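Student: my questions are about this predicted structure, shown below with the sequence.
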Amino acid sequence: MALTTSFLLLFLTSLTLTVAANTAYPTIPGTDNSDCAVSGELKPVRREIYGEGQIYDISHRYTEDMPSWDKTEGLGQFLWLPASIKNGSLANNSEMKLPTHTGTHVDAPGHVFDHYFDAGFDVDTLDLRVLNGPALLVDVPRDKNITAVVMESIHIPRGVRRVLFRTLNTDRKLMFKKEFDTSYVGFMKDGAKWLVENTDIKLVGIDYLSVAAYDDLLPSHYVFLEGREIILVEGLKLDGVPAGIYSVHCLHLRLLGAEGSPIRCILIK
């Protein structure tokens, strides 16, 4: 009986550890982790949705094959392990090198205005009160860029300060294709101007590497960032998230002197 009891306690302890590990390491959708406890193999799990839709992770996972601005072969290697336990080091210590406007990221005014860059308007000066709070996720008509006509048709009411725009980019899964695609959907200058003049929006989020359409790249950015009141979050992962009202939480790195930064964004229902 003592042997049986000990075995049972060992089994329950092992099961508890497995459950704890699964909670700590979320799962990629479609990944089968049902055999983890049976095989005894350590296998981290990952997920995009927590609590059956209570929390959505809308940040893209960094991979070598993710798109990078104007590149055809994707981001490429960005992570190295110069110090590893296997090679005799006391611990594993990775190093990372990547453009600050890679994946899900934020723009600061110094991104397109050199006088703002010189004056120090970097990502460390961005207002966390703008990057966190109630937000609206809307679907943009899929056959066109975001023009003044499109903005007017969406009917975003006054008082809404944060809007995430889901476009054809999500349907085409452009953020999962390593080749940069200039045909992505974004804001035209007149659409950006209409937003600035006719709404209270201070956080603009979009689902590809630039909030501005490729053909109106700098003009749209100028309109958004000239007043230093609007914050742009680009490269959002909006697939599988129902349109509606959420609480958005975006936290970037405090990179002194940088005009952009990777950012982690989640939606809480």
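Tutor: Yep, that arrived. Numbering: from 1, shown residues only.
Student: CA atoms for contacts and neighbours, from now on please.
Tutor: OK.
Student: quick one: buried residues of the longest helix seen in the chain?
Tutor: Ranked by residue count and defined by DSSP state H, the top helix of the chain is helix 2-24. Residues of helix 2-24 classed as buried: 18, 22 (neighbour count, 16 or more other Cα atoms under 10 Å).
Student: which non-adjacent residue is nearest Thr199?
Tutor: Leaving aside its chain neighbours, Thr199 sits nearest to Arg158 (5.7 Å; criterion: Cα to Cα, 6 or more residues apart in numbering).
Student: could you do Leu256 as well?
Tutor: Asp124 (5.9 Å).
Student: Ile230 too?
Tutor: Distance criterion Cα to Cα, 6+ apart; nearest residue to Ile230, sequence neighbours excluded, is Lys202 at 4.3 Å.
Student: that neighbour - how many residues pack around it?
Tutor: 20 (other Cα atoms under 10 Å).
Student: surely it meets Gly159?
Tutor: No - using Cα atoms under 8 Å, Lys202 makes no contact with Gly159, being 10.3 Å away.
Student: report the central residue of the protein.
Tutor: Ser59 (2.6 Å; Cα atoms, centre = their mean).
Student: doesn't it lie inside a helix?
Tutor: No - counting by DSSP: H, G, I helix; E, B strand; the rest coil, Ser59 is not found in a helix; it is coil.
Student: what's the local residue count around Leu225?
Tutor: Neighbours of Leu225 (other Cα under 10 Å): 20.
Student: tell me the contacts of the closest residue to it other than its chain neighbours?
Tutor: Leaving aside its sequence neighbours, Leu225 sits nearest to Pro109 (Cα to Cα, 6+ apart; 5.3 Å). Pro109 makes contact with 116-117, 121-122, 225-226, 228, 259 under the criterion Cα atoms under 8 Å, 6 or more residues apart in numbering.
Student: helix, strand, or coil at the residue nearest to Leu256?
Tutor: Going by three-state DSSP: Asp124 is helix.
Student: ok, back up a step: the residue nearest to Thr199 touches Glu197, doesn't it?
Tutor: No - contact between Arg158 and Glu197 fails when scored by Cα under 8 Å: they sit 11.2 Å apart.
Student: ok, back up a step: the residue nearest to the centre of the chain contacts His252, doesn't it?
Tutor: No - Ser59 lies out of contact with His252 (Cα under 8 Å); the separation is 11.4 Å.
Student: okay, one more to line up with it:
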Amino acid sequence: MRCRKIKIIDITQELGKDTKIYEGDPHIRLEKFFTVDNYGYAVSKLSMGSHSGTHIDAPAHVISGGKTVREIPLNDLVGDCIVVEKSEIKIPQGTKRLLIKGSEKGEARISERHARILVDAGIRIIGTDALSIGNDAVHKILLSEEICVLESLKLNRVKPGSYFLCALPLKIDTDGSPIRACLIEGIGE
């Protein structure tokens, strides 16, 4: 049996005190709670907002009674994905997961018109390398249709094209969650 060669591209921002957060959100704090030297084992205390670093927005982020992270089908968060430049958003038919890159300044926002186009195209996951996909209206358009939003992805070294996406959140009953996201090349070849 011949093994396929795959390449995993980590598209997750590292969480730490220097991680950019949305203005007004809780700051990220990571501190040693127990240390190996003092207790024989290490435990850290982590404090942050549910939308810190690379994260997912669940419908409950802006929709009263909307699905929480725990309720998002994992099948939506794993599978074929297309990465496009913001300046050239073209959605191939049948695309369910779309990542938009092109915002080194964190401004890869989409308009309300683009959000409606994504809804009509049947997108299930939309992601961006910006801190936010768009304004409140954009979030409501997408999340009311249960289109999950991935924000603060690290796409600067990713070329536009087809990939396999894995973007799993913590299993928590809340409006958002940090995720560890990666793109995989070589699956299905």
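Tutor: Perfect, I can see it now. All values reported here derive from a predicted model rather than from experimental measurement.
Student: that older thread, quick one: common contacting residues for Ser59 and His252 of the first structure?
Tutor: Going by Cα under 8 Å, 6+ apart, residues that sit against Ser59 of the first structure and also against His252 are 263-264.
Student: how about the residue nearest to Ile230 of the first structure, what's its partner in the second structure?
Tutor: Applying TM-score structural alignment, one finds that Lys202 of the first structure aligns to Arg124 in the second structure.
Student: so what's that match up against?
Tutor: Arg124 of the second structure neighbours (Cα under 8 Å, 6+ apart): 76, 96-97, 146-148.
Student: in the first structure, which of those residues still touch?
Tutor: Compared against the first structure with both residues aligned by TM-score structural alignment, their matches' Cα atoms under 8 Å, the contacts of Arg124 of the second structure retain 76, 96-97, 147-148.
Student: could you look up the SS state of the residue of the second structure positioned farthest from its centre?
Tutor: Computed with Cα atoms, centre = their mean, the residue of the second structure farthest from its C-alpha average is Asn38, at 37.1 Å. Assigned with three-state DSSP, Asn38 of the second structure falls in the helix class.
Student: do you know how far it is from Lys32 of the second structure?
Tutor: Noted for Asn38 of the second structure: a distance of 11 Å to Lys32 of the second structure, by Cα to Cα, to the nearest Å.
Student: would you check the span in the second structure matched by stretch 102-112 of the first structure?
Tutor: The aligned range for stretch 102-112 of the first structure is 52-62, by TM-score structural alignment.
Student: ugh, typo on my part, it should be stretch 16-24 of the first structure
Tutor: Going by TM-score structural alignment: stretch 16-24 of the first structure matches no residues.
Student: roughly how far out does that stretch sit from the chain middle?
Tutor: Taking Cα atoms, centre = their mean, to the nearest Å, one finds the center of stretch 16-24 of the first structure at 26 Å from the center of the full chain.
Student: over to stretch 133-149 of the second structure?
Tutor: Chain-centre distance of stretch 133-149 of the second structure: 13 Å, with Cα atoms, centre = their mean.
Student: and the end-to-end length of it?
Tutor: 7 Å.
Student: the residue nearest to the centre of the first structure pairs with which position in the second structure?
Tutor: Alignment note (TM-score structural alignment): Ser59 of the first structure maps to Thr12 of the second structure.
Student: for that match, what are its contacts?
Tutor: 53-54, 152-154, 179-182.
Student: try 10 Å this time
Tutor: Going by Cα atoms under 10 Å, 6 or more residues apart in numbering, Thr12 of the second structure touches 53-55, 129, 151-155, 167, 178-182.
Student: could you tell me which of these belong to strands?
Tutor: Here DSSP state E is the test, and the contacts of Thr12 of the second structure give 55, 151, 167, 178-182 as lying in strands.
Student: which is the next helix or strand following the longest helix of the first structure?
Tutor: Where DSSP states H and E defines the elements, the next helix or strand beyond helix 2-24 of the first structure is helix 36-39.
Student: show where that following helix falls in the second structure, residue numbers please.
Tutor: Under TM-score structural alignment, helix 36-39 of the first structure corresponds to no residues of the second structure.
Student: the second structure: helices as residue ranges?
Tutor: So, for the second structure - with DSSP H - the helices run 36-39, 74-77, 112-121, 136-144.
Student: out of these, which one sits most buried?
Tutor: Scoring the helices of the second structure by mean neighbour count under mean count of other Cα atoms under 10 Å gives helix 136-144 as the most buried, with a mean of 19.
Student: how many residues are close by the residue in the first structure that Ile21 of the second structure lines up against?
Tutor: Aligning on TM-score structural alignment places Ile21 of the second structure opposite Ser68 in the first structure. Ser68 of the first structure: 24 surrounding residues under other Cα under 10 Å.
Student: same question for Pro160 of the second structure.
Tutor: 15.
Student: just the one 5 residues further on next, same as before
Tutor: The number of residues packed around Leu165 of the second structure, counting by other Cα under 10 Å, is 24.
Student: what's the residue nearest to it when sequence neighbours are not counted in contact with, if anything?
Tutor: Among residues not flanking Leu165 of the second structure along the chain, Leu183 sits closest, at 4.7 Å (Cα to Cα, 6+ apart). Counting by Cα under 10 Å, 6+ apart, Leu183 of the second structure touches 7-11, 78-83, 155, 158, 162-167.
Student: also Gly66 of the second structure?
Tutor: Here Gly66 of the second structure is in contact with 58-60, 143-146, 175 (Cα under 10 Å, 6+ apart).
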